[in-house]
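**Student:** Please find the sequence and the predicted model below.
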Amino acid sequence: MNSKKKFAVVLAGSGVYDGSEIHEATLALYSISKNGGSYQIFAPNVNQYHVINHITGEEMSETRNVLVEAARIARGNIKDLKEFSADEFDAILFPGGFGVAKNLCTFAFAGAECEVNPDVASAIKAMHKAKKPIGALCISPALIAKVLGDVEVTIGEDEGTAEAISKMGATHVTTTHGEIVFDKENKIVTTPCYMLDATIAQIGDGADNVVKTIMAL
């Protein structure tokens, strides 16, 4: 047990409305480190779907790259998701944020009919095939459901999203703050985070519960 559990953490940009949710990402990284693990951050090298002004909520007329933006959260220590190898990691974790549903897949626009970025899909499939744990926060469980189909996940209580998850062949379990759903057979651990009206402390609890459950595997 002396070897550190190594997590791959996949980001979708920087900022809740067009990238990764920064509180979820940061608190997940904190939890991994606090619980004795290590991590490498990844993101796909693609353009964001769009850029949002986080004060007004309005779209801005500029283009940003998901990998470049996610590097802000990673403090520059980040790799292109194309370089990901399941052999090198014990677990993979996806924080939430609208970027997951806009940049990693098209769930924000197409719901159950969404398409998934090929590098994201292959990373999830490789970890699942290797029987290694997959963690997902907030909206990210929808991504896992799309790629793997018959799995058990939670996004909290939002009926529309839960319905879309069911349409993708997955089972949705309703949860509240800090609660996790652990699909033992598929080694998938999910929690709702900001899919609920949450405080930053509740986000930390949810992220920590996911990480601890994965560590115990």
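**Tutor:** That came in fine, so what should we check first?
**Student:** From here on, just use CA atoms for contacts and neighbour counts.
**Tutor:** Will do.
**Student:** Identify each buried residue in stretch 124-137, please.
**Tutor:** Residues of stretch 124-137 classed as buried by neighbour count (16 or more other CA atoms under 10 Å): 124-125, 127-128, 132-137.
**Student:** List of residues touching stretch 178-195?
**Tutor:** Counting by CA atoms under 8 Å, 6 or more residues apart in numbering, stretch 178-195 makes contact with 24, 128, 131-139, 141, 151-158, 173, 175-177, 202-203, 205-207, 209-210, 213-214, all of which sit outside it.
**Student:** Between the two ends of that stretch, what distance do you get?
**Tutor:** Its first and final residues considered, stretch 178-195 spans 12 Å by CA to CA, to the nearest Å.
**Student:** Determine the longest helix present in the protein.
**Tutor:** Identified as the longest helix of the chain according to DSSP state H is helix 200-216.
**Student:** List the buried residues of it.
**Tutor:** Within helix 200-216, the residues scored as buried using 16+ other CA under 10 Å are 202-211, 213-215.
**Student:** Tell me where this structure has helices.
**Tutor:** For the chain, the helices identified by DSSP H occupy 22-34, 66-73, 98-99, 107-110, 118-129, 140-148, 159-167, 200-216, in order along the chain.
**Student:** These into JSON lines, with extra columns for distance to residue 89?
**Tutor:** Formatted as JSON lines, the entries for those read as follows, by distance: least, CA to CA, whole Å:
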{"stretch": "helix 22-34", "distance to residue 89": "13"}
{"stretch": "helix 66-73", "distance to residue 89": "20"}
{"stretch": "helix 98-99", "distance to residue 89": "23"}
{"stretch": "helix 107-110", "distance to residue 89": "27"}
{"stretch": "helix 118-129", "distance to residue 89": "9"}
{"stretch": "helix 140-148", "distance to residue 89": "18"}
{"stretch": "helix 159-167", "distance to residue 89": "27"}
{"stretch": "helix 200-216", "distance to residue 89": "12"}
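**Student:** Which one of those helices lies nearest to residue 83?
**Tutor:** Comparison of the helices of the chain against residue 83 by CA to CA identifies helix 118-129 as nearest, at 9.1 Å.
**Student:** take the one below as the second:
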Amino acid sequence: MHVVDHLKGSPSEGKRNVLVESARLARGNIQDLAELKVGEFDAVIFPGGFGVAKNLCSWAVEGKNCTVNDLVKSTLEAFHNAKKPIGLCCISPVLAAKVFPGCEVTVGYSKNVDGRFPDAETAAAIEELGCKHICKDVNEAHIDSANKIVTTCAFMCKAPLHQIFDGIGTMVAEVLKLA
């Protein structure tokens, strides 16, 4: 979709390439998701953010009626079928809600507690998709043991960066325990 100027909080001109941006952020060797071989990995973790809501699926525009990118969906299904853990943070738990009906995920709280969860309606949309939303604070993760899905709310909560960091760290640690 469009590029967002996060300094101004509004769309900006230009286009970005997901692979180029991934390489910039990861500072290293990345490859196209189409080349992923599930057998070579113990787990998969999807970050969140506008990129997920606009490019990996259409949640930003269509909400619970969104579609999930075919490669993303097949990757999630392949890890799930191989009984390998899946980690999802920020908005990316909606990917699991769309792909795995009945799963359990968290995007924080289902109510805007103290103004910290401005996107709390996402929890209700997850429930409407037939999944169970588990309320968790920013420094926590939820483990859906049956599906080997670990989620944390990250930037779905307005919190200090160190608390978001702690929650993502907890999610990663739990994914590694399941691997």
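**Tutor:** Cool, got the structure. Fair warning: this is a prediction, and the values are worked out from it, not measured in the lab.
**Student:** The longest helix of the first structure maps to which residues in the second structure?
**Tutor:** Following TM-score structural alignment, the partner segment of helix 200-216 of the first structure in the second structure covers residues 161-177.
**Student:** Mean per-residue distance, that stretch versus the first structure.
**Tutor:** Comparison of stretch 161-177 of the second structure with the first structure after fitting gives an average deviation of 1.3 Å (mean CA distance after the TM-score superposition for the first structure).
**Student:** and that stretch, how far from the chain's centre?
**Tutor:** Shown here is stretch 161-177 of the second structure, whose average C-alpha point lies 13 Å from the average C-alpha point of the whole chain (CA atoms, centre = their mean, to the nearest Å).
**Student:** if I read this right, residue 132 of the first structure contacts residue 93, doesn't it?
**Tutor:** No - using CA atoms under 8 Å, residue 132 of the first structure is not in contact with residue 93; the gap is 11.0 Å.
**Student:** Contacts only, for residue 130 of the first structure.
**Tutor:** Under the contact definition (CA under 8 Å, 6+ apart), the residues listed for residue 130 of the first structure are residue 86.
**Student:** Recalculate using a threshold of 10 Å.
**Tutor:** For residue 130 of the first structure, the contacting residues are 86-87, 90, 124, by CA atoms under 10 Å, 6 or more residues apart in numbering.
**Student:** now residue 35 of the second structure
**Tutor:** Contacts for residue 35 of the second structure (CA under 10 Å, 6+ apart) come out as residue 71.
**Student:** Show me what it aligns to in the first structure.
**Tutor:** Matched across to the first structure, residue 35 of the second structure falls on residue 83, judged by TM-score structural alignment.
**Student:** Contact partners for residue 120 of the first structure?
**Tutor:** Under the criterion of CA under 10 Å, 6+ apart, the neighbours of residue 120 of the first structure are 10, 42-44, 81-82, 84, 104-105, 143-144, 147.
**Student:** Translate it into the numbering of the second structure.
**Tutor:** Alignment note: residue 120 of the first structure maps to residue 72 in the second structure; criterion TM-score structural alignment.
**Student:** Looking at the buried residues of stretch 124-137 of the first structure, which one is closest to residue 32 of the first structure?
**Tutor:** Within the set of these, residue 135 lies nearest residue 32 of the first structure; the separation is 11.6 Å, counting by CA to CA.
**Student:** how close does the closest one sit to residue 191 of the first structure?
**Tutor:** Using CA to CA, which is the criterion applied here, residue 135 of the first structure is 9 Å from residue 191 of the first structure.
**Student:** ok, now residue 119 of the first structure?
**Tutor:** In this view, residue 119 of the first structure and residue 191 of the first structure are 23 Å apart by CA to CA.
**Student:** Between the two, which is the more surrounded one?
**Tutor:** Just comparing residue 119 of the first structure and residue 191: by other CA atoms under 10 Å the higher neighbour count belongs to residue 191, 33 against 18.
**Student:** which residue lines up with residue 120 of the second structure in the first structure?
**Tutor:** Residue 120 of the second structure maps onto residue 159 of the first structure when the alignment is built from TM-score structural alignment.
**Student:** Then residue 134 of the second structure?
**Tutor:** Under the alignment defined by TM-score structural alignment, residue 134 of the second structure is paired with residue 173 of the first structure.
**Student:** my guess is that match meets residue 162, correct?
**Tutor:** Yes - judged on CA atoms under 10 Å, residue 173 of the first structure makes contact with residue 162 at a distance of 8.2 Å.
**Student:** okay, and the common contacts of these two?
**Tutor:** Shared between the contact lists of residue 173 of the first structure and residue 162 (criterion: CA under 10 Å, 6+ apart) are residues 153-156.
**Student:** Tell me the one among those nearest to residue 74 of the first structure.
**Tutor:** The closest of those to residue 74 of the first structure turns out to be residue 155 (CA to CA; 25.0 Å).
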